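[1] Provide a 3D model corresponding to the input given below.
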Amino acid sequence: MRLCTPASLFLTVVAVVLPGAAPAHAEAPPPACATAGESDFPLTTRIHGGPDSYRAGGGFGTWYLELTNTTGRSCAGIHPVVVLVDDDRVLRASQPLLEFYTQDRELPHTVRFETTDEDELVGALADDDAGFEGFTVGAGRTLTVKLRLALTSDTVAGEVVATAAVVQRREDDGDWVGQSDEYRFRIGTGTGADPGPDGTDPASPDPRDGDPPSAHELSGTGLGGLDTALAATALLLAAGGVAVLLGRRRR
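    Next up, the predicted model:
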């Protein structure tokens, strides 16, 4: 499988998932999901169900990330990383409000985005503070993760492409084990670009009810309060093993 994701983005993705150390409560790292000699990713990854458009300051739109384990072994410690790229590269990390659900709790987890040098936004489906150690996808099984996305009222109209790079976290190391297709959507302003009843989660709070939280207010969630300095440190740690990490890319 040939990937279009550049090495620089891959390193940033790994850095977001690996904040420099495994959680204190974590047990031994899970067995590797990817093995040498395989030509494809072990997890087939697909985004589906999302609305074609969102309105800045409007409600949440719901979509799904489907992870299918094509191997005969279980894959644990799985952290999808959502990558958002807008055509004009003006989307800021504080503007997308992304949440994901796990089976062990009713309330969603919040995703915190970081900005790469190329103005892409990357946010890991991770929450160390809540004890979430990643998804587990059984051998030959499919796991569907529910997400919901909204945009703050100051978001500029434009076109966005969302993809998911999937990393298996193994202590202070990580394997790239999946990459999704593209999910394209528009961001509009005014009253004509809401996701509509097919994409809006009616039970979710509306970001228009009060000021949406900023990225700094969300720093206590997601990757255990991962900040920019810590992300940079983690990136250096990941870069130290660049030959190993890039060798694990599937071509």
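
[2] all contacts plus neighbour counts: C-alpha atoms, from now on.
    Will do.

[3] what are the contacting residues of the lengthiest helix in the chain?
    When the chain is parsed with DSSP state H, its longest helix is helix 228-240. For helix 228-240, the surrounding residues in contact (C-alpha atoms under 8 Å, 6 or more residues apart in numbering) are Leu11, Thr12, Val14, Ala15, Val16, Leu18, Pro19, Gly20, Glu114, Asp173, Leu245.

[4] Proceed likewise with the subsequent sequence, for comparison:
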Amino acid sequence: MRLCTPARLCLAAAAAALFAGAAPAYAEAPAPACAAPDDHTFPLTTRLRGGPDAYTSGGGFGTWYLDLTNTTDRTCSAIHPVVVLVDDRRALEPSQPRLEFFEGARAHPVRFEKTGEDELVGAFTGEEDRFAGFTVGPGETLSVKVRLAVTSDAAPNDVTANAAVVQRHDDDGDWVGQSNDYRFRIEGDGPGPDTGREPRPDSDASVPPRKDRFPFAEELARTGTGVQVAAATAAGLLVGGAALLLVRRRS
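    Model prediction:
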């Protein structure tokens, strides 16, 4: 398991914290892997786009999109994004962001948990309404609608959102994508929410990462780079159980 650096917002930790050890009763047969075992790139190119620059505490929802592009000749099913929110003040609480993702016209709430480094991690699991994950066909792009609001007690702050993408296989899974950064502000009480304009349509769009995107711990120690959270120990988000899913980074 590789470690992650502050610059990448500990997406490995987010992916590792996606599911409990046991598959839910409604799960179907394990999905076939998205990519071949010897492929060292992420099979899903992942992009956050269209979000507003700012959200008002106590205001309405702002809308954005998570694009999942399957770069392989295989169908990718049982796909679950994991959103990480990192605020500059480390003051954002799990109850303050109200995030929903859409499966067609159906909205699913996202439950956030706080990690030991005060990041908020929320998995697209839909555990209350049996969401089995997204399916993306070969060469296709799926745009997932997401909307976010913040509660009235959220303090003014600057926040960076990022997403890891995991393909679930029973009691473990593969880390199959990671997104660009989406930066926004939380502002105090005002006249109303932002309407979801698209200020940064092309900023930091993700590409399939190099094999060395996340250096090993020894490499980080030699270079003096700070390590926030190891993927294997990110136990902040446990959905319905006490075991931690081990997510396999393609290597």
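
[5] and the next helix or strand after the longest helix of the first structure, what does it pack against?
    Remark: after helix 228-240 of the first structure, the chain's next helix or strand is helix 242-247, criterion DSSP states H and E. Applying 3 or more C-alpha pairs under 8 Å, 6 or more residues apart in numbering; DSSP states H and E, we find helix 242-247 of the first structure packed against strand 173-179.

[6] can you say which helix or strand has the residue located most distally from the centre of the first structure in it?
    Distance from the C-alpha centroid of the first structure, by C-alpha atoms, centre = their mean, peaks at Thr191 (28.4 Å). Per DSSP H and E: Thr191 of the first structure is located in neither a helix nor a strand.

[7] what does Leu68 of the second structure give?
    Leu68 of the second structure belongs to strand 62-70 when assigned by DSSP H and E.

[8] what is that strand packed up against?
    So strand 62-70 of the second structure, by 3+ C-alpha pairs under 8 Å, 6+ apart, packs with strand 44-49, strand 134-136, strand 141-150.

[9] check the mean deviation of the second one from the first structure.
    Translated: strand 134-136 of the second structure. Compared with the first structure after fitting, strand 134-136 of the second structure deviates on average by 0.3 Å (mean C-alpha distance after the TM-score superposition for the first structure).

[10] residues of that strand that come out buried?
    Residues of strand 134-136 of the second structure classed as buried: Phe134, Thr135, Val136 (neighbour count, 16 or more other C-alpha atoms under 10 Å).

[11] in TSV: those residues, plus distance to Arg98 of the second structure.
    Formatted as TSV, these follow (distance: C-alpha to C-alpha, whole Å):
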residue	distance to Arg98 of the second structure
Phe134	21
Thr135	25
Val136	26
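
[12] need the contact list for Lys146 of the first structure.
    Taking C-alpha under 8 Å, 6+ apart, one finds Thr62, Trp63, Tyr64, Leu65, Phe100, Tyr101, Thr102 in contact with Lys146 of the first structure.

[13] separation between it and Pro108 of the first structure?
    For Lys146 of the first structure, the distance to Pro108 of the first structure equals 9 Å [C-alpha to C-alpha, to the nearest Å].

[14] over to Arg170 of the first structure?
    24 Å.

[15] higher neighbour count, those two?
    Arg170 (19 against 15; other C-alpha atoms under 10 Å).

[16] my guess is the more buried one contacts Glu27, does it?
    No. Using C-alpha atoms under 8 Å, Arg170 of the first structure makes no contact with Glu27, being 10.3 Å away.

[17] what about the strands in the first structure?
    43-48, 53-55, 61-69, 75-86, 96-100, 109-111, 113-115, 121-124, 135-137, 142-151, 158-170, 173-179, 183-188 (DSSP state E).

[18] with distance to Thr233 of the first structure as extra columns, can I get the ones you listed in JSON lines?
    Listed next are these as JSON lines, based on distance: least, C-alpha to C-alpha, whole Å:
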{"stretch": "strand 43-48", "distance to Thr233 of the first structure": "28"}
{"stretch": "strand 53-55", "distance to Thr233 of the first structure": "34"}
{"stretch": "strand 61-69", "distance to Thr233 of the first structure": "29"}
{"stretch": "strand 75-86", "distance to Thr233 of the first structure": "18"}
{"stretch": "strand 96-100", "distance to Thr233 of the first structure": "24"}
{"stretch": "strand 109-111", "distance to Thr233 of the first structure": "20"}
{"stretch": "strand 113-115", "distance to Thr233 of the first structure": "14"}
{"stretch": "strand 121-124", "distance to Thr233 of the first structure": "16"}
{"stretch": "strand 135-137", "distance to Thr233 of the first structure": "25"}
{"stretch": "strand 142-151", "distance to Thr233 of the first structure": "28"}
{"stretch": "strand 158-170", "distance to Thr233 of the first structure": "17"}
{"stretch": "strand 173-179", "distance to Thr233 of the first structure": "14"}
{"stretch": "strand 183-188", "distance to Thr233 of the first structure": "30"}
